[in-house]
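A.B. asks: Show me how the following folds:
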Amino acid sequence: MNNIAQYYAVLSIDSAASSETVKQAYRNLAKIWHPDRYVHDPRLKAQAEIEIKKINQAYAAIKSYLELEHNTVEKKFNLAKFRLWRSHLIIKL
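C.D. replies: Below you'll find the model as predicted:
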C-alpha cells in the first residue's frame, strides 16, 4: 500500500479525519482484531494476525503522514514570520 487514502480505508475513516478520530478508529479496530481474542481458534487467530498487521501499518503510515503535514505547515508558517520580520527590518534601515 502506497496511497495514503488506502490506509484511511483500512481504518474505515475519511481522509479528512482528525488525528483524534484516527486514533479512535485504530483503537476500535485493534480491540476487534487483536489476536489474543482468538486463541481458541487457530484459523481465526491467523486471520486476526493478518488484519492487525494491516491495521498497525495503516495507523503508523497515517500518523507519519499527519506529522509530516503538520511539520510542513509549521515550517511554512515560520518562514512567513521570518519574511515578515525581515521586511520590517529592511524598511527600518
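
A.B. asks: Please count neighbours and contacts with C-alpha atoms only from this point.
C.D. replies: Fine.

A.B. asks: Could you list every helix and strand in contact with the helix or strand harbouring Glu74?
C.D. replies: Following DSSP states H and E, one finds Glu74 within helix 42-92. Using 3 or more C-alpha pairs under 8 Å, 6 or more residues apart in numbering; DSSP states H and E, the elements in contact with helix 42-92 are helix 4-10, helix 19-33.

A.B. asks: Let's see this one next, to set against the first:
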Amino acid sequence: MSDTGACYYSVLGLHKQASASEIRDAYRKLALKWHPDRWMKDPTAAGEANRRFQQIQEAYSVLSDAAKRTVYDAGLLSLLADDDDEVSFC
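C.D. replies: I've put the predicted structure just below:
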C-alpha cells in the first residue's frame, strides 16, 4: 500500500469489481495527468505530482497483476511486503 495508506482502488478511482481494461485505462489517464515531467515548470506542484505518480504506479503494479490483486483483495499484501509500511485496505 502507499505510504499514505490510501486504498489502491481509490488511488485509481475504481471500484473493486473493475476489469483489467478499466484498471489499465484509469492508470494511463492518471499517469499522463500526474507524470512529473508535465509539472517541471511548476516547482511547487512538482513534488505533489511526483508523490501522486508514485502512488498511481504502485497501485497499478498490484492491481494489474492477477495474483497480487487476489492477495491484496484478501487483505494479505502486508504479509508479503518486504518493508514495514502500514497497509490499509478498502
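
A.B. asks: so can I have TSV of the helices and strands packed on helix 42-92 of the first structure showing distance to Leu89 of the first structure and mean neighbour count?
C.D. replies: Compiled in TSV, these are given as follows (distance: least, C-alpha to C-alpha, whole Å; neighbours: other C-alpha atoms under 10 Å):
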stretch	distance to Leu89 of the first structure	mean neighbour count
helix 4-10	42	16
helix 19-33	38	16
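
A.B. asks: for those helices, which one sits closest to Lys45 of the first structure?
C.D. replies: Of all these, helix 19-33 sits nearest to Lys45 of the first structure, with 8.8 Å by C-alpha to C-alpha.

A.B. asks: Relative to the second structure, what is the average displacement of the closest one?
C.D. replies: Superposed on the second structure, helix 19-33 of the first structure shows a mean distance to its aligned partners of 0.3 Å (mean C-alpha distance after the TM-score superposition for the first structure).

A.B. asks: so how far is that helix off the chain centroid?
C.D. replies: Chain-centre distance of helix 19-33 of the first structure: 11 Å, with C-alpha atoms, centre = their mean, to the nearest Å.
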